[in-house]
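Trainee: Here's a sequence, model it:
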Amino acid sequence: MPDELSHPTMDEMDLGAIFAALADPLRRQVVMTLAADPDVVRDCSSFDLPVTKATRTHHFRVLREAGLIHQVDQGNSRTNRLRAAELRRRFPALVDLLLTEARSRKA
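Mentor: Next comes the predicted model:
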């Protein structure tokens, strides 16, 4: 059962929902940024997304509900981290694919 912020459990992660979330280029950019340095926790506003605050909130909600990111409320903002360990256990090759894509964009 998802928690209070709608984080699905590892068993509830659905590959279709993950692929749907990653289909959007802005959401994919967020995930690849987090995948490039999975130990870093970032605030939502630290991502350079050319959208309104409401649209940004929507994108992060889709990522969270798909199980790709974990968010923590920090007063007026939320921090984000890639759920790399959980994703590796549930879909082993997915994180490696995201890391490969993130590295190729840096090069």
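
Trainee: make it CA atoms for all contacts and neighbour counts henceforth
Mentor: Noted.

Trainee: Quick check: end-to-end length of stretch 44-55?
Mentor: End-to-end span of stretch 44-55 (CA to CA, to the nearest Å): 12 Å.

Trainee: in that stretch, what counts as buried?
Mentor: By neighbour count on 16 or more other CA atoms under 10 Å, the buried set for stretch 44-55 is C44.

Trainee: ditto for stretch 80-98
Mentor: 80-84, 86-87, 90-91, 94-95, 98.

Trainee: Next, the second sequence, to be compared with the first:
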Amino acid sequence: MATVTAAAAGSRELAHPARTEIRLEGVLHALSDPMRMHIVRDLSAAATELACSSFELPVSKSTTTHHFRVLRESGVIRQAYRGTAKMSGLRLDDLEELFPGLLAAVLEAAERQAARD
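Mentor: Model prediction:
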């Protein structure tokens, strides 16, 4: 897991794992939750960064924050403040480099499951 630097601790920068720190088990854990999969599917469909406030999840704000933190700390997403908005985007390049085809396969399986439901 990424360590928060002294500069980041006092600022609005968010800690992210370096590419070399991203672990398969962390990514799979992050993707195993239906709410987090919902976030990842929305980010994938948008193909751009989205503000955290643009997600409508049927959970509390604190639970939503927790889900975004799990995705960020596992290396699935990158978050940054743009003005007052916290923007999130998939770390596609990092995930594809480390685990070729994994995210695409998981997203495809999620789409098939959604079509069945």
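
Trainee: between the buried residues of stretch 80-98 of the first structure, which is nearest D24 of the first structure?
Mentor: Nearest to D24 of the first structure out of the buried residues of stretch 80-98 of the first structure is L98 (CA to CA; 14.1 Å).

Trainee: Where do the helices of the second structure begin and end?
Mentor: 6-9, 24-31, 34-46, 61-74, 92-98, 102-116 (DSSP state H).

Trainee: Against which helices or strands is the shortest one packed?
Mentor: Put plainly, it is helix 6-9 of the second structure. Packing contacts for helix 6-9 of the second structure, counted by 3 or more CA pairs under 8 Å, 6 or more residues apart in numbering; DSSP states H and E, involve no helix or strand.

Trainee: and of the helices of the second structure, who's closest to G83 of the second structure?
Mentor: helix 6-9 (16.4 Å).

Trainee: List the contacts of the closest one.
Mentor: 14-15 (CA atoms under 8 Å, 6 or more residues apart in numbering).

Trainee: Same check on stretch 19-28 of the second structure?
Mentor: Against stretch 19-28 of the second structure from outside (CA under 8 Å, 6+ apart): 1-2, 71, 74-76, 94, 98-99.
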